[in-house]
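Novice: below are the sequence and a predicted model for it; my questions follow.
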Amino acid sequence: MSKTKDLTIKDVRVIVSSPGRNFVTLKIVTECGIHGIGDATVNGREMAVASYLQEHVAPCLIGRNAHEIEDIWQYLYKGVYWRKGPINMACIAAVDVALWDIKGKVAGLPVYELLGGKSRRAVTTYAHANGETIEGTLDSAEALIAQGFKAIRLQTAVPGLEGTYGVLGDKKDYYEQQSSRPLPPEQPWSTRKYMNSIEALFREARDRFGDDIALTHDVHSRLTPIEAARLGKMLEPYDLLFLEDAVAAENQDSYRIIRDHTTTPLAIGEIYNTIWDCKELIQNQWIDYIRTATTHAGGITGVRRIADFAALFHVRIAPHGAPDLSPICYAAQAHLGLWAPNFGIQEFVGFGNEVSDTVFSHDLTLKDGMIHVGDSPGLGVDFDEEAAAAHPYKRSYLPVSRLEDGTLWSW
């Protein structure tokens, strides 16, 4: 590693753009001209993150040595009385990932080599199959299997409900649901209707695809612990890879109740921001997969700590991979996934679209349902600021759910 380059941080840029959807991108530039990029997107609260970065984080970075990743991480975490939280940790994550990108470029090595090298050839992913009907969902799954995916998440509309998580009907995204007056779309929810229909989806999936395809399902925090326990027991014959977010994430002890009643593997963690949020779940072995994302849990440094801790308790990582996470996040997680001995699987909805491909470039490739990481120094991702400027921020929100009597529920 060169010791002659001046890695003093001289510029920190925060760019909010919407190439297909909103992203908050951080660019850190050193005196020698080497730069790194990080993702700080918090869907529906993008400008809060951008402001925090611009007004409070960026001034603290100017003049610091970009090589000092750990000290800067601790400085931004311990040096702030108001720790944790999605906004704060997304900002720390963006800085952390950008610094790892710089360190890799200086070393002339991809980030996974700096972490300790490969533990596997490529990163196994699971894709999303959605549909208005069971048949539609399974047709979508069949198309994904034909593309080489070996693991599929199944979501289908609940009969009798207008709008269901994961199923957008004739809308391609949440922007279209909000039209010219962006406010959170509202969707109805009925646990009884859901519970009466969900088993058929997995029964028919196993009948159609056999036992070799791994299947997952996202409850999206809609159930109580005992309802989730019943669902897990109901789905045991269909051998799920995992049941995701069965109960709201705040009360970790809820998962003890589920675990006591079912052997269906459990996954949670996409809204967790630190190791402290999932510590009890992991050490009590109430879950099987932890789903924290680099963007939302303190970057590569934060998720690496979680992965190492989880490995002690037979818990594997399965990082969140929603479309509101930019290709920078996907790259960071791919490098982590190559390295982590206890990697499980990576959620995958695509690296982007035709518009975002004009803004983000990367050396990731997908083949047979697996992400292959190139050998570019750093993350292997770059960001075109000029192209991003052509796609200004567009305010948008995730939906909210209400029970059929109007009670606000978890979305």
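Specialist: That came through, no problem.
Novice: rest of the way, CA atoms for contacts and neighbours
Specialist: Will do.
Novice: what's the spacing between stretch 206-225 and its chain's center?
Specialist: 19 Å (Cα atoms, centre = their mean, to the nearest Å).
Novice: and that stretch, end to end?
Specialist: 26 Å (Cα to Cα, to the nearest Å).
Novice: now do stretch 398-411
Specialist: End-to-end distance (Cα to Cα), stretch 398-411: 9 Å.
Novice: burial count for Gly160?
Specialist: 11 (other Cα atoms under 10 Å).
Novice: also Asp211?
Specialist: 13.
Novice: and for the one 5 residues further on?
Specialist: Using other Cα under 10 Å, Thr216 has 23 other residues around it.
Novice: can you show me the strands along the stretch 201-350 of the chain?
Specialist: Assigned by DSSP state E, counting those that start in this stretch, the strands in the stretch 201-350 of the chain fall at 214-218, 242-244, 266-268, 289-290, 316-317, 346-347.
Novice: so can I have CSV of those showing distance to Gln147?
Specialist: Below are these laid out as CSV (distance: least, Cα to Cα, whole Å):
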stretch, distance to Gln147
strand 214-218, 15
strand 242-244, 22
strand 266-268, 25
strand 289-290, 25
strand 316-317, 24
strand 346-347, 16
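Novice: so which of those strands is nearest Ala66?
Specialist: strand 316-317 (27.8 Å; Cα to Cα).
Novice: would you map the helices across the stretch 101-250 of the chain?
Specialist: Assigned by DSSP state H, counting those that start in this stretch, the stretch 101-250 of the chain shows helices spanning 111-115, 134-146, 174-178, 191-209, 225-235.
Novice: what's the closest of those to Trp73?
Specialist: helix 111-115 (16.3 Å).
Novice: included below, for side-by-side comparison, is a second structure:
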Amino acid sequence: MRITDARVIVTCPGRNFVTLKIFTDEGVTGVGDATLNGRELTVASYLTDHVVPLLIGRDPARIEDTWQYLYRGAYWRRGPVTMSAIAAVDTALWDIKGKVAGLPVYQLLGGRSREGVTVYGHANAETVDEVLEEVARYRDLGYKAVRVQTAVPGLDATYGVSKDKMFYEPADAALPSESAWSTERYLDFVPSVFARVREEFGPDLKLLHDVHHRLTPIEAGRLGHALEPYALTWMEDPVPAELQEGFRLLRTHTRTPIAVGEVFNSIWDCHTLITEQLIDYIRATVVHAGGITHLRRIFDLAALYHVRSGSHGATDLSPVCMSAALHLDVSIPNFGLQEYMRHTPETDEVFPHGYWFEDGYLHPSEEPGLGVDIDEELAARYPYQPAYLPVSRLMDGTVHNW
């Protein structure tokens, strides 16, 4: 079997997605997600101009060799654009291998380690009373874990709070929108939110919170310490993680579990964090961390150091990526949680898939391969729309981490 063609498909059924579809001379196809939120066309160009020509004639069964060829062969390694492109190829090849074997991909990864994949949803609102209603809604839908985000009084906009509660998409403008941020107001307010939520819902519901890289290590230590009475499952992205050593300081000031990694694209981004046990959950994704092959390496390293998975699963990961994530989630021994932001009906129609949600768990498809595809004719009805992520500034106008 040989690869005969590979097509890059850009579509926007409510938001932009980049999908790679690989074709073989035996009629077997595979799909991979290459979406990079706010920079989609860059990855599409990288694939079209530099990667697709290298795939023609290759044996699709040689997944590891192809991964190394694209990673080492480019010389300019890593980075979100390169790794998202490699991820798309890798994921599509796993899809093909599963179809050839007549097995769902998770069976090729060692089979099930659990019956279902525990997922969490996003409860967000303008006020604490409203967010309690949102938490209750997710609980009633069967979720066993909920991320809680509320607007901060005195700020015009707060990360994680959206008009559409179920289909949150932050990339919403042709040019970046801007909002003001106050760390002081945020730190004073957030602990009181979780006091209310825990009082209302008791100890059994798993609670999470996303700081979104906005604090320094000592500020994050203060927040984590203040949240300890409410037993969060994790505090996400408390500080920018380029300086992995910064987590040493944070770790000495709180026992609240720490999750990080949605912007990571290689094992080297989290090597220190994992090997020094500075985090509890690693949140790297299939699409941004080099595909199933490389993300499995990250999870295997993490397992040696008692770090569990907690993969990113926002709406900028297409159903192709979500399906791939579930096959990996259900197979690894150190699974923790999987983020699950539901896609719009339009997106689900463009990407027909076999995974399903039931009683707080997602279940991977039992079809051969990933159990997901792209309807190219329908995708063509939704052309690309420019959309940027927002920009955050401090109260004095200084650009800050969004």
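Specialist: Looks like it came in fine. Here the structure is a predicted model, which is why all the values come from computation and not from measurement.
Novice: related to what we said a few turns ago, most tightly packed of the helices of the stretch 101-250 of the first structure?
Specialist: The highest mean neighbour count among the helices of the stretch 101-250 of the first structure, using mean count of other Cα atoms under 10 Å, belongs to helix 111-115: a mean of 21.
Novice: how about it, aligned to which bit of the second structure?
Specialist: Alignment of helix 111-115 of the first structure against the second structure: residues 105-109, by TM-score structural alignment.
Novice: the residue nearest the centre of the first structure and Ser326 of the first structure, how far apart?
Specialist: Nearest to the geometric centre of the first structure sits His320, at 2.5 Å (Cα atoms, centre = their mean). Remark: distance between His320 of the first structure and Ser326 of the first structure (Cα to Cα) = 12 Å.
Novice: quick one on the thing from earlier: as TSV, the helices of the stretch 101-250 of the first structure with distance to His217 of the first structure would be great.
Specialist: Conversion of these to TSV gives the following (distance: least, Cα to Cα, whole Å):
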stretch	distance to His217 of the first structure
helix 111-115	30
helix 134-146	12
helix 174-178	21
helix 191-209	9
helix 225-235	10
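Novice: grab the nearest non-local neighbour of the equivalent of Leu389 of the second structure over in the first structure.
Specialist: Here Leu389 of the second structure is matched to Leu398 in the first structure, going by TM-score structural alignment. With sequence-adjacent residues excluded and distances taken as Cα to Cα, 6 or more residues apart in numbering, Leu398 of the first structure is closest to Pro184, at 5.8 Å.
Novice: Glu366 of the second structure too?
Specialist: Leaving aside its sequence neighbours, Glu366 of the second structure is closest to Pro104 (5.5 Å, by Cα to Cα, 6+ apart).
Novice: my guess is that neighbour contacts Gly98. True?
Specialist: Yes: contact criterion Cα atoms under 8 Å: Pro104 of the second structure and Gly98 qualify, at 5.6 Å.
Novice: okay, and the common contacts of those two?
Specialist: Taking Cα atoms under 8 Å, 6 or more residues apart in numbering as the contact rule, the neighbours common to Pro104 of the second structure and Gly98 are 368-370.
Novice: excluding its backbone neighbours, what's nearest Leu132 of the second structure?
Specialist: In space, Leu132 of the second structure is closest to Val197, 6.4 Å off (Cα to Cα, 6+ apart).
Novice: who wins for proximity to His67 of the first structure among the strands of the stretch 201-350 of the first structure?
Specialist: strand 316-317 (26.7 Å).
Novice: from Ala92 of the second structure, how far out is the residue mapped onto Tyr165 of the first structure from the second structure?
Specialist: Counting by TM-score structural alignment, Tyr165 of the first structure corresponds to Tyr159 in the second structure. According to Cα to Cα, Tyr159 of the second structure stands 33 Å off from Ala92 of the second structure.
Novice: neighbour-wise, which of the two wins?
Specialist: Ala92 (31 against 19).
Novice: and Glu346 of the second structure, how many neighbours does it have?
Specialist: 15.
Novice: you'd agree it is up against Gly14?
Specialist: Yes: using Cα under 8 Å, Glu346 of the second structure is in contact with Gly14, at 7.0 Å.
Novice: who touches both of those two?
Specialist: With Cα under 8 Å, 6+ apart, Glu346 of the second structure and Gly14 have no common neighbours.
Novice: ok, and the closest non-adjacent residue to Tyr143 of the second structure?
Specialist: Tyr143 of the second structure sits nearest to Gly360 (Cα to Cα, 6+ apart), 4.1 Å away.
Novice: what residue of the first structure matches up with Asn124 of the second structure?
Specialist: Under the alignment (TM-score structural alignment), Asn124 of the second structure maps onto Asn130.
Novice: distance of that match from Glu385 of the first structure?
Specialist: Asn130 of the first structure is 34 Å from Glu385 of the first structure, by Cα to Cα.
Novice: between the two, who's got more neighbours?
Specialist: Counted by other Cα under 10 Å, Asn130 of the first structure and Glu385 do not tie: Asn130 has more neighbours, with 24 against 16.
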